[in-house]
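Q: Everything below, folded, please.
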Amino acid sequence: MSLLVTGLGVVAPTGIGVEAHWESLLRGEHAIGPIEGFDPTQYGISLAGQVRGFDPDEHVAPQLKVQTDRWTWMSLAAATLAAEDAGYTAPEDVYATSVFLASGSGGNEFSQHEIQGLWARGPKAVGAYQSIAWFYAASTGQVSIRDGYKGPSGVVVSEGAGGLDSIGWARRVARRGTPAVLVGGTEAGMCPYALLCQATSGRLSAATRPEEAYLPFDRRANGHVVGEGGAILLVEEPGAARARGARQVWGEVAGYGATHDAHHHEDPAPDATQYARAIRLALADAGVSPDEVDLVVADGAGTPELDALELAAIGAVFGSRSTPVPVTAPSSWTGRLMAGGSALNVATALLAMRDGIVPGTAHLQQPVEAPGIDLVQSTRVQELRTVVVLARGAGGFNSSLVLRRDPAGEAA
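A: Okay, here's the model as predicted:
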């Protein structure tokens, strides 16, 4: 079942709002910088992609702000931006809109504050809101409550693949009769506790200069950089979108596929079989051949092992084409945002299709050998009709999404 993307809401290191994000990418502005808010020296990590200039008071009511964590503030803001972008107001039927967001780690900063209070002053220092602010479903619940969306809702927990998987769930919800769904997600893992949890993976870059950190598909790759933020999108059943007079259509969700390595909870499978299978499933679902794909927006893990596996998967699917498939990793400009990152990559892909511009991979100066693959090193002008977005989540999750320009020619 196809869905139309009618609204985009972005809160990311590259900017707040879809156009701010896009213009930052096109200018080649690195949104990765020194970590602010605490001293990360003891963790051996110094860089991150943080959302600077985000004032929650501009987006969240005071009584809601005290109950929620920074990641939920960002989801509330992005959900508002998406609805405004779509010109969407809650219909009279409160069950006509669902919220299906992704989450990777929940309310880290709120939880750390409460745990510090517990150990310093005892149980009475822990507030009642701790029970809900940390919860990985908090953003879905708070958006649904605030905006009165009572359709079937839920949360997807598949780490970095979650942003794509939420769209897969939206298709199920729409197939069962709910015409509009908010999808995507945000993350805010920038506090000592959250950074420590991520550092234990051994896959974070220890580089101290942004241009030397997080280099997907580069021979100098040395790990990734964490980031916060993400994107929320409004997707609608085509008939319902046109019936309400949707003022724009960013693109069509034409196909989706997901697999699991079933190998190990931390280590990736030694081959790319299941990752390639996820891509093939999405293409088959969309009725698209590998030759019809104009661009692949890659997961871009930034470690030599994971990058090699991703290129192997892409090569297995697209390697027999007459022309190499272009591949880019825009997350290299922002850091990896966990569940928010794949959602942001979908927004980036839709913007790329709108303007016919492919953003390059940041500081890709020494690309690894990738037969049959055209690694995009710098921004280029290119007509884009069909784009594949890829994502992986820690533990073996693999997801693939096929996007097409609006078939009715009503793209923004």
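Q: For the rest of this, base every contact and every neighbour count on C-alpha atoms.
A: OK.
Q: got the buried residues for stretch 299-307?
A: 299-304, 306-307 (16 or more other C-alpha atoms under 10 Å).
Q: now do stretch 379-398
A: By neighbour count on 16+ other C-alpha under 10 Å, the buried set for stretch 379-398 is 379, 384-398.
Q: for Ala90, helix, strand, or coil?
A: coil (DSSP: H, G, I helix; E, B strand; the rest coil).
Q: Distance check, it against Gly151.
A: As for Ala90, its distance to Gly151 is 11 Å (criterion: C-alpha to C-alpha, to the nearest Å).
Q: The two: who's more crowded?
A: Shown here are Ala90 and Gly151; by other C-alpha atoms under 10 Å, Gly151 has more neighbours (21 against 14).
Q: tell me the contacts of the more buried one?
A: Going by C-alpha atoms under 8 Å, 6 or more residues apart in numbering, Gly151 touches 94-99, 178.
Q: want to put them side by side, so please do this one too:
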Amino acid sequence: MTARTVITGIGVTAPNGLGTETYWKSVLAGHSGIGRVTRFDVSGYPATLAGQIDDFDPAEHLPSRLLPQTDHSTQLALTAAAWALTDAAVSPGDLPDYDMGVITSNALGGFDFTHREFAKLWSKGPEFVSVYESFAWFYAVNTGQISIRHALRGPSAALVGEQAGGLDALGYARRAVRRGTPLMLAGGVDSALDPWGYVSQTADGRVTTEDDPARGYLPFDTLASGHVPGEGGAMLVLEDEDRARARGAERLHAALTGYGATFDPAPGTGRPPGLRRAAETAITDAGLSPTDIDAVFADGAGIPELDAAEARALSGLFGAGRVPVTAPKALTGRLYAGGGPLDVVTAALSIRDGVVPPTPVVGEVPDDYGIDLVRGEPRERHVRHALVLARGRWGFNAAVVVSAVDEP
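A: This next block holds a predicted model:
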């Protein structure tokens, strides 16, 4: 029997908290990181809200040599990665460098960096453009910079799957561990809250035009009007359970026991979306049945038709109202590649503390959704297995099962 893949390290950079425990306290208290965008003037934009990380100074967390060559999203990813490795009590040299790999997901690239350099190109000329523009904008740069900084030369990759991509990164890393790599660092971080990056996110009409932060992002709510973009995410250290115990890992936060991914059929085919099938695949991969799932961390698009589709998938899979459902991302905004890994962290903390965090609700949950949405206050519940779901634009679906780790 293959040993389970366990989470031994966590690093969180979120709009409502830097660091795992700060973030978790904010979630349980219902503290939101969503507010009016302050990095530039949004008075002429149709949308004005975002989940900003306002208390992050990269100079406090990274070597000065990295600052001029990295985008804000990469600075967040490097910080989260370092925190995860510290939490796992792993340093370069503890394992052979080819025994440690890194897989990240990124949906937006280094928007802020590249748009600053474009402005220099247009206003001053090409000689003023940073040489680091050659790679700082790229989707794979987080994987590369993390790998270089921490000497992680094992299996590595970069995935682009929007919101689902972060879960895919964890699924791929789990596969690498199961194939023999002792340790993988994986997750996702995104940020694109510069003028160009922000307008690119609002262009598809899915971002709310609501200007009240308390009403901006309301998954499964009758008043849902779209989502709020955010920045940040999470990085996790994954290891084979037997090897983690053998090296004396300080803590095993949870196990990543199941993973599934699907792609929606083309519109007009009459075939159902693939989210339910991704969930079923992950549950089966974990060796479980739907009755074993104690909580669902939903994708929670905040768009009525998409919320209704997810609710149908959940009620069809579990039965109406049988399993508690929550979407704590309503406190951070949708973090794209960072959203799924952050939900996995939240699920692991729910398992640890025996509580399911609530989802902010201003209106009501439609009766025909048939889901038991946790709202108002955290709900005490013994959670052994949690299902985390994510959907990306253009049909990506991903699901993972996070499970409790018993003492040997």
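Q: Give me the TM-score for this pair.
A: Comparison of the two superposed chains (TM-score structural alignment, normalised by the length of structure 2) gives a TM-score of 0.96, and 404 aligned residues with a C-alpha RMSD of 1.5 Å.
Q: that older thread, among the buried residues of stretch 379-398 of structure 1, which are in strands?
A: Using DSSP state E, the subset of those located in strands is 386-393, 397-398.
Q: Looking at these, which is nearest Glu187 of structure 1?
A: For these, the minimum distance to Glu187 of structure 1 (C-alpha to C-alpha) is 13.9 Å, reached by Gly393.
Q: ok, back up a step: farthest pair in the buried residues of stretch 299-307 of structure 1?
A: Spanning the widest gap among the buried residues of stretch 299-307 of structure 1 are Asp299 and Pro304, at 13.1 Å by C-alpha to C-alpha.
Q: who touches both of those two?
A: With C-alpha under 8 Å, 6+ apart as the test, Asp299 of structure 1 and Pro304 reach no residue in common.
Q: need the helices for the stretch 251-400 of structure 1, in chain order.
A: Remark: helices assigned in the stretch 251-400 of structure 1 by DSSP state H, counting those that start in this stretch are 273-286, 304-318, 339-355.
Q: any chance of the ones you listed in CSV, with distance to Gly49 of structure 1 too?
A: As requested, these are exported to CSV (distance: least, C-alpha to C-alpha, whole Å):
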stretch, distance to Gly49 of structure 1
helix 273-286, 27
helix 304-318, 20
helix 339-355, 11
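Q: Just name the most buried of these.
A: With neighbours taken as mean count of other C-alpha atoms under 10 Å, these reach their highest mean count in helix 339-355, at a mean of 27.
Q: With structure 2 overlaid, report how far that helix is off on average.
A: When structure 2 is superposed, helix 339-355 of structure 1 averages 0.6 Å from its matched positions, counting by mean C-alpha distance after the TM-score superposition for structure 1.
Q: Can you report how many residues lie near the corresponding residue of structure 1 for Ser105 of structure 2?
A: Residue correspondence to structure 1 (TM-score structural alignment): Ser105 of structure 2 is matched to Ala102. When neighbours are counted by other C-alpha under 10 Å, Ala102 of structure 1 registers 36.
Q: for the one 4 residues further on, same thing?
A: If you count neighbours by other C-alpha under 10 Å, Gly106 of structure 1 ends up with 27.
Q: Good, wrapping up.
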